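Novice: sequence plus the predicted model coming up.
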Amino acid sequence: MQNSLRKYAHNPTIQQTSTVNFDDLYKPMMFICQTSQFNYTKVNQHGYTGLTRFSLGLQTTNNGITSWKKLNENKSFSDLQAEMFEYNYEDFEAHFGPWNDKIGDVNSELKYLTPFGFCLSWSLLKNEVTLSSKESTSVFIIDPTYSNDLVLLGSKSVKLNFGSLGNGFYSGYKYEVQITLHDERINDGLSCIDYDRIDSSYGECIEDRMRKNMLMELGCLLPWVPDAANSSCENVKNLKMPEVFHKEISKFVYGWKIKSLLMCKQPCLRLGFKEVEIIKVLNKKNYGYAEILFYDEVKVYTDVFAYDMFSLVVDLGSALGLWLGLSALNLFSSLVDYTALARSQYFH
């Protein structure tokens, strides 16, 4: 019985496998980011040395006061941001379905994401999507639970490329991608959180933590944070940025893991992506394109308890039954011995 209780306390798990159709799956997110958007020439003209300095501001004096003004007194941060990042999605096309079988155009949303710049995003409604562009472009496919308005959490995504190769040549690719679903909801509240249950997401938790951390350390939000509005640090005079915070945000600007990310538990439901096959078609001289096909069948890995309450009750009941059985047998044996002794005493 002690061994059974110890085993149950350790919560041993096993992984069961099943399949689900792509149409029945909660849909991945796709982000399209044109590469090399940041214009270092213009940045230097305005006094910044790179993306990190532009994101964290200029230290205008030796006492560590930070500002996004200096050489740009008459420009807002959003004006500077639009000038520093050069992108053009006018010739970009995306639709669901094969190249020659246009099913429907994709409705996308433009977002600023560090460190990539301005990217298009949408939710995948079909298991096949076709993209075309003259610009060099990266495609990120991520779990929607990891999506937010600050940064792409690249460790949970697959990155595909297409577009310009330079010198008038363009790439054409056909990608096949396999999706897996990892279900660890039995650990909800322990090592992970079922964010669907609390009507939130891991990405939103990261964004919320970052906002709170900025407000606590600076009393304002860095101007590239979405909806900073009146709380933007560009409106604060004599702003000083602590060195530790500066280092943390510098890492965050480049998509690295930072301490505040550890405060949000991983989601219990996670999508995984794997490039199964890549076919390079040929170089075009008018545009680059990518046809991305997702397998219809999605493999599901579900964690279940290898030793649950029912198993514990069965083992305890068996042990208790054996113990009671032996006790009853011992009691009966003792009764027989006592009866024999009593009879012998009586007849004696």
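Specialist: Arrived safely.

Novice: could you use CA atoms for every contact and neighbour count after this?
Specialist: Fine.

Novice: tell me where the protein has helices.
Specialist: Assigned helices in the chain, in chain order: 2-9, 40-45, 51-56, 77-84, 202-218, 243-253, 309-347 (criterion: DSSP state H).

Novice: now the last one, how far from the centre of its chain.
Specialist: Right, helix 309-347. 60 Å (C-alpha atoms, centre = their mean, to the nearest Å).

Novice: looking at the helices of the chain, spot the one closest to Asn107.
Specialist: Comparing the helices of the chain against Asn107 with C-alpha to C-alpha, the closest turns out to be helix 202-218 (21.5 Å).

Novice: and that closest one, which residues are buried?
Specialist: For helix 202-218, burial by neighbour count (16 or more other C-alpha atoms under 10 Å) applies to 202-207, 209-215, 218.

Novice: and what of stretch 176-192?
Specialist: For stretch 176-192, a neighbour-count test (16+ other C-alpha under 10 Å) marks 176-188, 192 as buried.

Novice: quick one: contacts for Lys174?
Specialist: Counting by C-alpha atoms under 8 Å, 6 or more residues apart in numbering, Lys174 touches 278-281, 290-293.

Novice: give me the buried subset of those residues.
Specialist: Buried subset of the contacts of Lys174 (neighbour count, 16+ other C-alpha under 10 Å): 290-293.

Novice: next, the one to line up against it:
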Amino acid sequence: MKKQQYFRILLQAFALAAFVFQMVKSISIYISKPSQVTISTTKFEDVPRPSVIVCPQNQFYPRELNKTGYYPVFHLFGGLHDKLDDNYLTWDGENSTFDEILDAIYLERTLNSEFTFPADNPGIVKQKTFIMGRGTCYTFLNYPSKIKVFSKVQFEALVTDPGKLVDYSADMDSMVGDIHVDNDEGNSSFLLYINNIKIEMTVNEMDDGTCKNYNTDKGESYGQCMDTYLAGVYKPELGCVPPWMSHKDQCKGIVGPVSKTTRSNLVNTSELVLDGFQISQPPECPPPCQTFLLSAVQKSKPRKVLGANILKIYFEDTVTVKRLVPGYTELNLLVDLGSALGLWLGLSFIGIADLIMECFNKVKMDKFSLC
């Protein structure tokens, strides 16, 4: 009899140990937040549009910059005026504001180039924005899957993920997975076309803090987050924000005295952005949870034509949607718990409920008895 009891106790100990081992393993998997990818397709009309940006070429006028007291151009964005000593900064000239200087050195800001669309491209809206190093550019909104653009001036075009853009900067040369064309050959008028652009949209639904769902209905965006971040970096010392970094609390007149570190950081940041690179992404501004990967089956070299500069961009009608979803959820953990309880301890939900009720009744009948 004692051998049977010992054997039963040994089996119970083994079952309990196996239950604990399985649950520790399941909880470890749950804590690690594994993911899985689901793939589907949808229509082009049913997804957000990538950003289509065109920038007229040859906007910058160095001779005008020489008249402003800033040279080279990153001195303007760094606030380094020739007639100020190293302890002070300003983004205004002697007799002009920062915006007036930009109007003088980037001629396109005052020319307002005309982009026209054929009759089969109704409803396209162009939104003007200033991009450092290039000048005034235009973002096309509400466009169909096939875009045709006519322009009186030569331009370069970029099709990119809108989540990568901030108000002052767009990397026209080195954005991986994006599509960039320009008229390198210098034709007087030219045709550019990008054919069969494939869109792959990835939606991260992991909720693990690696990305953020910016509420666009409330005006939230990655660009706005970067504005707020940069304001927090420079405003405590300057009392204002360099005018190209933010639309709020912009610096006016002479600012200072400032530390050598702040001055150096401003110059380095200005050079970085003017060269077409994004500012390093701070933890305060995680990337959007919805991203785009673009690829073109065919991209043309400029071809000389008569009359006008022409851009044609054709998107494929279907979009591949990849969703990154949790691979092990609370429900999976509950299923594993139930399986382990049934396999190793012989318990089920009903069995546990009956055991609790039986224990409760015994205590109720005799408050001194033990379950």
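Specialist: Now that the structure is in, tell me what you want to look at. Just so it is clear, the model here is predicted, and its values are computed rather than measured.

Novice: now the TM-score, please.
Specialist: The TM-score (TM-score structural alignment, normalised by the length of structure 1) is 0.80; 318 aligned residues with a C-alpha RMSD of 2.9 Å.

Novice: about what we covered before: which one of the buried residues of stretch 176-192 of structure 1 is nearest to Ile103 of structure 1?
Specialist: Glu176 (18.8 Å).

Novice: what's that closest one aligned with over in structure 2?
Specialist: Using TM-score structural alignment, the partner of Glu176 of structure 1 in structure 2 is Asn196.

Novice: same check, this time on Leu269 of structure 1
Specialist: Match for Leu269 of structure 1 (TM-score structural alignment): Gln290.

Novice: separation between that match and Thr269 of structure 2?
Specialist: 27 Å (C-alpha to C-alpha, to the nearest Å).

Novice: go on, Tyr229 of structure 2?
Specialist: Taking C-alpha to C-alpha, one finds Tyr229 of structure 2 at 14 Å from Thr269 of structure 2.

Novice: ok, Pro50 of structure 2 next?
Specialist: Separation of Pro50 of structure 2 from Thr269 of structure 2 (C-alpha to C-alpha): 27 Å.

Novice: translate Lys33 of structure 2 into the numbering of structure 1.
Specialist: So, by TM-score structural alignment, Lys33 of structure 2 is matched to Asn11.

Novice: give the contact list for that match.
Specialist: Neighbour list for Asn11 of structure 1: 305-308 [criterion: C-alpha under 8 Å, 6+ apart].

Novice: now do the contacts for Val255 of structure 2.
Specialist: Per C-alpha under 8 Å, 6+ apart, neighbours of Val255 of structure 2: 88-90, 238.

Novice: number of residues surrounding the equivalent of Tyr168 of structure 2 over in structure 1?
Specialist: Alignment note (TM-score structural alignment): Tyr168 of structure 2 maps to Leu150 of structure 1. By other C-alpha atoms under 10 Å, 22 other residues sit near Leu150 of structure 1.

Novice: quick check: closest non-adjacent residue to Leu150 of structure 1.
Specialist: With sequence-adjacent residues excluded and distances taken as C-alpha to C-alpha, 6 or more residues apart in numbering, Leu150 of structure 1 is closest to Leu113, at 5.3 Å.

Novice: got it, and Leu271 of structure 1?
Specialist: Excluding its sequence neighbours, the residue lying closest to Leu271 of structure 1 (C-alpha to C-alpha, 6+ apart) is Leu181, at 4.7 Å.

Novice: try Trp99 of structure 1
Specialist: Spatially, and ignoring its direct neighbours in sequence, Trp99 of structure 1 is nearest to Thr130 (6.0 Å; C-alpha to C-alpha, 6+ apart).
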